[in-house]
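1. fold the following for me, if possible:
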Amino acid sequence: MKTMRLGSSTLEVPVVAVGCMRINSLEKNEAERFVQTALEQGANFFDHADIYGGGACEEIFAEAIHMNAEIREKIILQSKCGIRKGMFDFSKEHILHSVDGILKRLKTDYLDTLLLHRPDALMEPEEVAEAFDILESSGKVRHFGVSNQNPMQIQLLKKYVKQPIVANQLQLSITNANMISNGINVNMENDSAINRDGSVLDFCRLNDITIQPWSPFQYGFFEGVFLGNEKFPELNQKIDEIAAKYEVTNTTIAIAWLLRHPAKMQPVIGTMNVDRLNECCRASEIHLTREEWYEIYRAAGNILP
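-> Sure thing, here's the model as predicted:
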């Protein structure tokens, strides 16, 4: 597995992150096999959130990997907080309480990275800054980031928070590529030109913030996967054609498409299938040509002006 620097930090991470949102769907032996396969592939970056399975996913992961001091030093743990039932909460009290719960469930003393989940409209950045300072000085969190935030929200946070924002987790896939499309269709009178995120892709590149695409196989908002879907015949034909050329699966090519972008993104895969996990990891070995990248982009219905 190839590696990369996470944002402006010195943390070296695999180019594919393993999302653990669905690990509670596995039996104990299946979960053990899954995390062991990830480690064998060099995919030792595991993404969590305190709301996944109501916290159960973190507990199941810790049991599956047989967490101990030796194992902990071989893996990179990221979790997220800020989502509560019916609201979002970036208060100092909630952040600190959430991290304590995360650490307890993961059976560890520290997180490599903590992300603030969906934006809190009532965020007081001074409180976030206090929470980050406490978490950093206590050694409970080593790096900080955000999820689903636009450039101005990050700028507001950065005005008060002294720690670098190293990652921004955002929805992105071949079929959900507006953050790329609006930069291609500048000043054009079409839907692709609509800037829905404040040029977050360019902002993150300019500020050394790693974009972590979530749901890299989904279209719409959890409407389904595009691979093998009859709604996307041209896209699947093109992906299958390129997959055959490289002697890999369509899953591998879908991830390779994201990795080909020079922003050096770190896709977060959510599969709990061992075979698909292996296919996703293999994407780090594939470097699509410029022509192939654009062929896939256009086959998904994305337009060039």
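
2. alpha carbons only for contacts and neighbour counts from here, please
-> Will do.

3. wait, Val35 sits on His66?
-> No: Val35 is beyond contact range of His66, at 10.0 Å (criterion: C-alpha atoms under 8 Å).

4. more neighbours: the two, which one.
-> Val35 (25 against 14; other C-alpha atoms under 10 Å).

5. now that one: closest residue in space, sequence neighbours ignored.
-> Distance criterion C-alpha to C-alpha, 6 or more residues apart in numbering; nearest residue to Val35, sequence neighbours excluded, is Ile65 at 6.3 Å.

6. cool, Leu201 as well?
-> Of all residues not flanking Leu201 in the chain, Met179 sits nearest, at 6.1 Å (C-alpha to C-alpha, 6+ apart).

7. ok, which stretches of the stretch 201-305 of the chain are strands?
-> 210-214, 218-219, 224-225, 268-269 (DSSP state E, counting those that start in this stretch).

8. same for the first one, what does it pack against?
-> By that I understand strand 210-214. strand 165-171, helix 200-206, strand 268-269 (3 or more C-alpha pairs under 8 Å, 6 or more residues apart in numbering; DSSP states H and E).

9. what residues sit buried inside that strand?
-> Using 16 or more other C-alpha atoms under 10 Å as the test for burial, strand 210-214 gives Thr210, Ile211, Gln212, Pro213, Trp214.

10. residues in contact with that strand?
-> If you take C-alpha atoms under 8 Å, 6 or more residues apart in numbering as the criterion, strand 210-214 is touched by 6-7, 166-173, 201, 204, 263-269.

11. so among these, which ones count as buried?
-> 6-7, 166-173, 201, 204, 263-269.

12. hey, where'd the helices end up in the stretch 1-150 of the chain?
-> Using DSSP state H, counting those that start in this stretch, the helices assigned to the stretch 1-150 of the chain run over residues 28-40, 56-64, 69-72, 92-106, 125-137.

13. now the third one: buried residues?
-> Yep, that's helix 69-72 we're talking about. So for helix 69-72, counting by 16+ other C-alpha under 10 Å, buried means Arg72.

14. now show me the structure for the sequence below, then we'll compare the two:
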Amino acid sequence: MKTMKLGQSNLQVPVIAVGCMRMKDLNKKDAEHLVQTALEDGANFFDHADVYGRGASEEIFADAIHMNDTVREKIILQSKCGIRKVENTFDFSKEHILESVDGILKRLKTDYLDVLLLHRPDALVEPEEVAEAFDKLYSSGKVRNFGVSNHNPMQIQLLQKSLNQPIVANQLQLSITHATMISSGIHVNMLDETAVNRDGSILDFCRLNDITIQPWSPFQYGFFEGVFLDNEKFPELNAKINEIAAKYEVTNTTIALSWILRHPAHMQPVTGTMNPERLKDCIKAADIYLTRQEWYDIYRAAGNILP
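-> Sure thing, here's the model as predicted:
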């Protein structure tokens, strides 16, 4: 698979990351099949979070990949922390970050993470405290790179002011039907709803600061309302995607993901499928380069308007 540099890190990563949120729903045999399929096609970047199945997804993954030192050298592991699911709070305190990482490492059966992301913004964050946690994790070798998820530019700048390590990634929701970070930039200075800047120009900010955007839910519309592919709610979009898929002799899944990869921000989308064949279709997107016309045709077919 094609690779890219992750932000300002020294990591060379696949252009598509394998999301492991739903791995908690797999038995060992199916989990092994999925992981092996990913590795065979060069998708060795695995995205986790401590809240996925309350840690179960990480445990199942470690067993499925038969984690040992030899295996660990061949893969890239990313996980996230900062959400306390039971208490229904966000927590970027030094104590919680350090405790969370220890739990993640234990469940993944590894000594280190290649990347740690702070999951969702904590309104009570103390940047200096985050910096202390990151310094300790970095100096101990437990975490080699750091990033965030669902953060806007000012929140990133506030953190970065105190951090000694660069923020290398920002995981954000993006799909053809959830493309506000793109649309607001097209509708600059327009008197319409699409012109509303909901995220502080996060797309341009990340490009300016060499922060890799990792789109999550690349096939979803709304907030986990469902997928838009083969959905009767999106007839024009599916017709256009299917037309282009036929041209390239790939599936609609491949084209939907290639639409994100076509953007010059060099984003690294995170898949969520636990279906090995669909994962293969996702991976094929790395080899498709849509034309400018095709990209805009898909964009408009989703109901996005050009001013």
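
15. how about the helices of the stretch 1-150 of structure 1, which one is nearest Lys238 of structure 1?
-> Checking these against Lys238 of structure 1 by C-alpha to C-alpha gives helix 28-40 as the closest, at 28.4 Å.

16. about what we covered before: which ones are touching the residue nearest to Val35 of structure 1?
-> Here Ile65 of structure 1 is in contact with Glu32, Val35, Gln36, Ile71 (C-alpha under 8 Å, 6+ apart).

17. now, which of the residues you listed sits nearest Lys92 of structure 1?
-> Nearest to Lys92 of structure 1 among the contacts of Ile65 of structure 1: Ile71, at 30.4 Å, using C-alpha to C-alpha.

18. in CSV, list the buried residues of strand 210-214 of structure 1 along with distance to Glu127 of structure 1.
-> Listed next are the buried residues of strand 210-214 of structure 1 as CSV, based on distance: C-alpha to C-alpha, whole Å:
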residue, distance to Glu127 of structure 1
Thr210, 24
Ile211, 25
Gln212, 25
Pro213, 28
Trp214, 27
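
19. how near is the residue nearest to Ser57 of structure 2 when sequence neighbours are not counted to Tyr52 of structure 2?
-> In this structure, Ser57 of structure 2 finds its nearest non-sequential neighbour in Lys24, 4.4 Å apart by C-alpha to C-alpha, 6+ apart. As judged by C-alpha to C-alpha, to the nearest Å, Lys24 of structure 2 and Tyr52 of structure 2 stand 7 Å apart.

20. quick revisit: okay, the strands of the stretch 201-305 of structure 1 in JSON lines with distance to Leu77 of structure 1 next?
-> Below are the strands of the stretch 201-305 of structure 1 laid out as JSON lines (distance: least, C-alpha to C-alpha, whole Å):
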{"stretch": "strand 210-214", "distance to Leu77 of structure 1": "14"}
{"stretch": "strand 218-219", "distance to Leu77 of structure 1": "24"}
{"stretch": "strand 224-225", "distance to Leu77 of structure 1": "27"}
{"stretch": "strand 268-269", "distance to Leu77 of structure 1": "13"}
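
21. for Leu156 of structure 1, find the nearest of these.
-> Here strand 210-214 is closest among the strands of the stretch 201-305 of structure 1 (C-alpha to C-alpha), at 18.1 Å.

22. the closest one maps to which residues in structure 2?
-> Aligned by TM-score structural alignment, strand 210-214 of structure 1 corresponds to residues 212-216 of structure 2.

23. average distance between the matching stretch and structure 1?
-> By mean C-alpha distance after the TM-score superposition for structure 1, the fitted stretch 212-216 of structure 2 averages 0.2 Å away from its aligned residues in structure 1.

24. turn the helices and strands packed on strand 210-214 of structure 1 into TSV, columns for distance to Leu288 of structure 1.
-> TSV is the format used below for these (distance: least, C-alpha to C-alpha, whole Å):
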stretch	distance to Leu288 of structure 1
strand 165-171	21
helix 200-206	20
strand 268-269	19
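
25. so which of these gets nearest Asp109 of structure 1?
-> Across those (criterion: C-alpha to C-alpha), the nearest stretch is strand 165-171, sitting at 20.7 Å.

26. look at the residue at the greatest distance from the centre of structure 2 and tell me its secondary structure.
-> Farthest-out residue of structure 2 from its mean C-alpha position, per C-alpha atoms, centre = their mean: Leu191, at 31.7 Å. Under DSSP: H, G, I helix; E, B strand; the rest coil, Leu191 of structure 2 falls in the coil class.

27. which residue lines up with it in structure 1?
-> Leu191 of structure 2 maps onto Glu189 in structure 1, by TM-score structural alignment.

28. same question for Tyr112 of structure 2.
-> Aligned partner of Tyr112 of structure 2 by TM-score structural alignment: Tyr110.

29. need the contact list for that match.
-> Applying C-alpha under 8 Å, 6+ apart, we find Tyr110 of structure 1 in contact with Leu103, Gly139, Lys140, Val141, Arg142.
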